[in-house]
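Peer 1: here is a sequence together with a model predicted from it:
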Amino acid sequence: MSCVLTTVCAGYEARFAEFSFEPGFAAAVDQHAAEIRDRLGARSAGLEPAAPDREALADYALGFVDALTEIDWREPVAYDYAVCRLTALTYLVRRHRLVAPRRGTS
């Protein structure tokens, strides 16, 4: 099931580079990550957000990607709701080390 997470990360990890010159995009991704954590019940009493459950995140990602496939969504050059959501999924995976990074990435 983590295969979908690896696939999403491979497609959206490069979007992290846009954070430095697109602060609105960075803020939107942060909000999407918080919403995903809430949706999956990854709450923490401390200041540091809890890691989402890997399997629950993979199930969520699979459902989201399937929905995009059903509507024949195509990634825009800029960003939209789906790009923000997929980038947020990637952020959560990388932030919490839920799958191993691809070779040549950190």
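Peer 2: Thanks, I have it.
Peer 1: only C-alpha atoms for contact and neighbour calcs from this point on.
Peer 2: Will do.
Peer 1: state the distance from residue 61 to residue 19.
Peer 2: Shown here: residue 61 relative to residue 19, a distance of 22 Å by C-alpha to C-alpha, to the nearest Å.
Peer 1: give me the more crowded residue out of the two.
Peer 2: residue 61 (21 against 13; other C-alpha atoms under 10 Å).
Peer 1: one more structure, for comparison:
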Amino acid sequence: MNDSPGCPLTDVVATYLPRLSEFSFEPGLVAAVDQHAAAVCDALVPAQRGPEPRSVGREELADYVLGFTDWLSETDWVEPVGHDFATLRLTAVCWLVRELDLLDKDAA
């Protein structure tokens, strides 16, 4: 998968990266996004035994985003000014993309 404009991760980062700047103003937001990031990781990578951390791949996360945003479209979701479940989940995906450097990995 490349990082073309149609890549769902690119779109999520472009839209939700600015929300990460709200972390310094809203401490509760950090905890909420952390919980959503953990839920996404749990959904994509089963719990492992041992000391190795779980790692989410770019392709799996992109597939997750496609399914989640399709569901949002089907429910006629509109992004609110504040934070709801969907904005927290998409902000968490953005955070994972940034922390795991998923847009730069293997870029041609």
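Peer 2: Sure, I can see it. Only a predicted model underlies this, so the values are computations on that prediction, with no experimental measurement involved.
Peer 1: which residue lines up with residue 23 of structure 1 in structure 2?
Peer 2: Counting by TM-score structural alignment, residue 23 of structure 1 lines up with residue 27 in structure 2.
Peer 1: separation between that match and residue 98 of structure 2?
Peer 2: As judged by C-alpha to C-alpha, residue 27 of structure 2 and residue 98 of structure 2 stand 19 Å apart.
Peer 1: okay, now residue 63 of structure 1: neighbour count?
Peer 2: Residue 63 of structure 1 has 12 neighbouring residues, counting by other C-alpha under 10 Å.
Peer 1: so which strand or helix has it?
Peer 2: helix 54-70 (DSSP states H and E).
Peer 1: buried set for that helix?
Peer 2: Along helix 54-70 of structure 1, these residues count as buried under the neighbour rule (16 or more other C-alpha atoms under 10 Å): 54, 57-58, 60-62, 65.
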